[in-house]
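*Asks:* Here's a sequence, model it:
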Amino acid sequence: MEKLVMLELLRSYYAGKKVFLTGHTGFKGTWMMALLHQLGAEVKGYALAPEDSAPFHNLFSGLNVQSVIADIRNRKQLTEEIASFQPDYVFHLAAQPLVLLSYEIPSETFEVNVVGTANVLEAARQLEKRCNIIVITTDKVYDNKEHHGLYKEEDRLGGYDPYSASKACTELVVDSFRNSFFNVKDILIHRKALASARAGNVIGGGDFSRNRIIPDAAKALLQGKEILVRNPGSVRPWQHVLEPVCGYLLLGTKMTDDPVSFSQAFNFGPQPEDHLTVKELVELAIKTWGSGKMEVSSNGAAMHEANLLKLDISKAAEQLSWKPQLSAPQAIEWSMDWYKTPVEQQAEFTFTQIDNYLRK
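*Replies:* Below you'll find the model as predicted:
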């Protein structure tokens, strides 16, 4: 999009609107909360308290955002919070998002990701007003054969590890609610549009999660240590966090204008040439930082992680007029620049990056 077009478009749809945002204390949720604040939306967040090891959300404690610290598995409270807020949009980001952690807590992963999503949709079903609902899943919902082809939205769902399987199940929950309660044939009756968004591996400032390469690289570089890499040859659809977040918001605008046509699934990922290996990603991070070394772990990951995954984003490009604004090197540069920024300036720098992105 041309300069200011994205900014003006999103503001025209979200300024003054009520947005219920689950997972607002997480990495991606905090970026989305900050972006919605910039757009003039009235935001109510619902999530667990941010972890002590993830201070990103606390940088924005002064924003005028209603924050409910609670579990999406608490259906009663969730339903009450959505009902009292009467949102125009629901963005469901709350999840257990880590592959390796899902091996440690498989049952909880399924409870949070699958039952939690059903609770959100059941609560939204009680609304008597018009509402757009977007459920955020992942690129890992596909039955990954680890070939070099690009996965499209109509490809078979699956999942080797508990996290991936739970997100594939989440997509089935979305499809069931869309057929049973939010069927587009009855849109004038229920007045709900329901879509899912499948994003690739997001990177960006503020991520302090375990076993994620950019946070691990930033911590190592800040401490002057070598960056330990488990699977250097693994290929992922890396993208800056603002790419899918703006994609979700753009999808919401399309659902407002045409809820029948856009109540479906969409992939959000990088351009084909920006599917990089972990090794390539780390080398670019070191180059951007200006110093640093990489060390490959001799053991690799103890549990299975996919080595190859690529997304086809042609549907989002054609139907939403969405495309990535940042190349992989730019996304890595933006990420490492954030971690270089002094803590007292990180909130302001986050808003600067949002503004620069929206004006690209």
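
*Asks:* only C-alpha atoms for contact and neighbour calcs from this point on.
*Replies:* OK.

*Asks:* all helices in the chain, in order from the N-terminus.
*Replies:* 5-14, 27-39, 75-85, 99-104, 106-110, 116-125, 162-180, 187-190, 213-223, 242-257, 278-289, 314-320, 328-340, 346-358 (DSSP state H).

*Asks:* Just put the ones you listed in CSV and tack on distance to Ala301.
*Replies:* Putting these into CSV (distance: least, Cα to Cα, whole Å) gives the following:
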stretch, distance to Ala301
helix 5-14, 40
helix 27-39, 23
helix 75-85, 36
helix 99-104, 9
helix 106-110, 17
helix 116-125, 28
helix 162-180, 15
helix 187-190, 46
helix 213-223, 13
helix 242-257, 27
helix 278-289, 13
helix 314-320, 32
helix 328-340, 23
helix 346-358, 32
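
*Asks:* For Leu308, find the nearest of the ones you listed.
*Replies:* helix 278-289 (10.6 Å; Cα to Cα).

*Asks:* orientation of that closest one relative to helix 328-340 in degrees?
*Replies:* Angle of helix 278-289 versus helix 328-340, following axes from the mean of the first three to the mean of the last three Cα atoms, to 10 degrees, is 60 degrees.

*Asks:* which other residues reach helix 278-289?
*Replies:* 213-214, 217, 221, 229, 231-236, 292-294, 329, 332-333, 336-337 (Cα atoms under 8 Å, 6 or more residues apart in numbering).

*Asks:* just stretch 215-228 next, same as before
*Replies:* 207-210, 282, 285, 289, 291-297, 336, 339.

*Asks:* Next, count neighbours for Gln223.
*Replies:* Look at Gln223: counted by other Cα atoms under 10 Å, it has 9 neighbours.

*Asks:* for the one 4 residues further on, same thing?
*Replies:* Residues lying near Ile227 (other Cα under 10 Å) number 22.

*Asks:* this one as well, want them side by side:
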Amino acid sequence: MEEHSFWHQKKVFITGHTGFKGSWLTLWLTSLGAQVTGYSLTPVSSPNLYEAANISELCTSIQGDINDYSSLLHAMTTHQPEILFHLAAQPLVRPSYKEPVYTFATNVLGTAHVLEAARQTKSVQVIVNVTSDKCYQNDGLGRRHFKEYDPLGGHDPYSASKACAEIVSDCYRNSFWDGGVSSHPVLATARAGNVIGGGDWSEGRLFPDIVRAVTTKTSLSIRNRRAIRPWQHVLDPLQGYLQLAEMCLGNRQYAEAWNFGPISQAHVTVDEFIRLTSDHWSEPLDIEYQSSDHTSYEVPILTLDSSKAVQQLAWLPKLSIERAVEWTVAWYEQYQAGANMRLFTQQQIKAYIKGEGV
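*Replies:* Just a heads-up that it's a prediction; the model follows:
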């Protein structure tokens, strides 16, 4: 623990702390001495990082739904956080076609619940609302990397819901927190790429699908082998969220949208990503390519321009796509070997902070 860090004894509230990103963020913040309160549903997948690393022992954990405003408000006003990270969401594209109303309720109205609860909690000074790189109006042609000022939109329910979450955030910022000492908190939104890292077992995500194929010795089913995504290790955007929160404290100029995408060479196709993963895994992959699925739509190309965060926040991704894959494979191999996954995950966080092996 770094006793003299910015985060030492900071009171932090994380929605969605039992999720993949939320679990990594909780581990990171508690290692820096933050007092973390988490508010979330129980983990969706089994296994999951939250339970594999026994994260409940490190924080005050509240089981709750952001759609339950009264419970959320009670939790926030009781624990009086200084900094709020909003990560709770329905986080996947394909399930959003099956449950569009739930997706909009959670990602849009749920965001409004979180922001309103924060407005009623006078201790809150900073909010980082984590949305998605898919919030942009994307024709799928890949003609340019998306910048923060590009139009919002969404072909599928998930992407549209995240665009709406950005609009809700901008509304709260302009309506209630546009300046003045009494107008806390400072609200920023963060848009990251396709994250990978140890402890993700979500259905329909490429790396967890690879893990399942390897561990169960079954074929890996691929929908779109030529799709291009901004792949990155989870620690890179989390570093951005932490830096953004630090910069926002007492400084309203950072109350904007921010991209935290990978370096340019990490924008690779699904085929290339699978090849990279196969190079680091000892067992070969049996790949089955699906025919086109017309019941749902995912854009073929999505890339981000993160130069704003690089220039104004001094943020820079540390892990190349090769290193990101290597660290992720190493995590799952340790898990399969029965290692202490809290310790190993904390070791990866420590190595990342110190720049070891990156």
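
*Asks:* picking that back up, of all pairs in the contacts of stretch 215-228 of the first structure, which one is the farthest apart?
*Replies:* Taking Cα to Cα, no two of the contacts of stretch 215-228 of the first structure sit farther apart than Ser297 and Tyr339, at 23.8 Å.

*Asks:* more crowded one of the two?
*Replies:* Taking neighbours as other Cα under 10 Å, Ser297 of the first structure and Tyr339 compare with Tyr339 leading, 21 against 13.

*Asks:* Distance check, the aligned partner of Val114 of the first structure in the second structure against Ser61 of the second structure.
*Replies:* Counting by TM-score structural alignment, Val114 of the first structure lines up with Val108 in the second structure. For Val108 of the second structure, the distance to Ser61 of the second structure (Cα to Cα, to the nearest Å) stands at 23 Å.

*Asks:* So for those two, which sits in the more crowded spot?
*Replies:* Val108 (23 against 18).

*Asks:* Wait, that one touches Cys164, no?
*Replies:* Yes. Val108 of the second structure lies in contact with Cys164 (Cα atoms under 8 Å); the separation is 6.1 Å.

*Asks:* Mutual contacts of the two, please.
*Replies:* Joint contacts of Val108 of the second structure and Cys164 (Cα under 8 Å, 6+ apart) do not exist.

*Asks:* Would you check the span in the second structure matched by the longest strand seen in the first structure?
*Replies:* Longest among the strand segments of the first structure by residue count, using DSSP state E, is strand 192-199. Aligned by TM-score structural alignment, strand 192-199 of the first structure falls on residues 185-192 of the second structure.

*Asks:* Stretch 65-77 of the first structure now?
*Replies:* So stretch 65-77 of the first structure is aligned with residues 59-71, judged by TM-score structural alignment.

*Asks:* got the buried residues for that stretch?
*Replies:* Residues of stretch 59-71 of the second structure classed as buried by neighbour count (16 or more other Cα atoms under 10 Å): Cys59, Ser61, Ile62, Gly64, Asp65, Ile66, Asn67, Tyr69, Ser71.

*Asks:* Quickly note the distance from the nearest residue to Lys192 of the first structure once chain neighbours are set aside to His24 of the first structure.
*Replies:* Closest residue in space to Lys192 of the first structure, ignoring its immediate chain neighbours: Cys131 at 5.1 Å, by Cα to Cα, 6 or more residues apart in numbering. Using Cα to Cα, Cys131 of the first structure is found at 19 Å from His24 of the first structure.

*Asks:* Looking at those two, which is more packed in?
*Replies:* Neighbour count, other Cα under 10 Å: between Cys131 of the first structure and His24, His24 has more, with 31 against 25.

*Asks:* counterpart of the more buried one in the second structure?
*Replies:* Aligning on TM-score structural alignment places His24 of the first structure opposite His17 in the second structure.

*Asks:* Would you agree its match is in contact with Ser40?
*Replies:* Yes. Between His17 of the second structure and Ser40 there is a contact at 6.0 Å, judged by Cα under 8 Å.

*Asks:* where do the contact lists of the two overlap?
*Replies:* Ala88.

*Asks:* okay, now Arg144 of the second structure: neighbour count?
*Replies:* So Arg144 of the second structure, with other Cα under 10 Å, has 11 neighbours.

*Asks:* In contact with the aligned residue in the first structure for it, which residues?
*Replies:* Matched across to the first structure, Arg144 of the second structure falls on Gly149, judged by TM-score structural alignment. Shown in contact with Gly149 of the first structure (Cα under 8 Å, 6+ apart): Lys310.

*Asks:* what's the answer for Ala302 of the first structure, then?
*Replies:* Counting by Cα under 8 Å, 6+ apart, there are no residues that Ala302 of the first structure touches.

*Asks:* Which residue is the nearest non-sequential neighbour of the aligned partner of Ala15 of the first structure in the second structure?
*Replies:* Under the alignment (TM-score structural alignment), Ala15 of the first structure maps onto His8 of the second structure. Distances taken as Cα to Cα, 6+ apart place Gly33 nearest to His8 of the second structure, at 4.3 Å, with adjacent residues excluded.

*Asks:* gap between the one you found and Phe207 of the second structure?
*Replies:* Distance from Gly33 of the second structure to Phe207 of the second structure, by Cα to Cα: 31 Å.

*Asks:* Of the two, which one has the most company?
*Replies:* Using other Cα under 10 Å, the more surrounded residue of Gly33 of the second structure and Phe207 is Phe207, with 23 against 19.

*Asks:* In the first structure, what residue corresponds to the more buried one?
*Replies:* Checking TM-score structural alignment: Phe207 of the second structure goes with Ile214.

*Asks:* Over to Pro95 of the second structure?
*Replies:* Checking TM-score structural alignment: Pro95 of the second structure goes with Leu101.

*Asks:* Any idea how many residues pack against its match?
*Replies:* So Leu101 of the first structure, with other Cα under 10 Å, has 15 neighbours.

*Asks:* In contact with it, which residues are there?
*Replies:* Contacts of Leu101 of the first structure by Cα under 8 Å, 6+ apart: none found.
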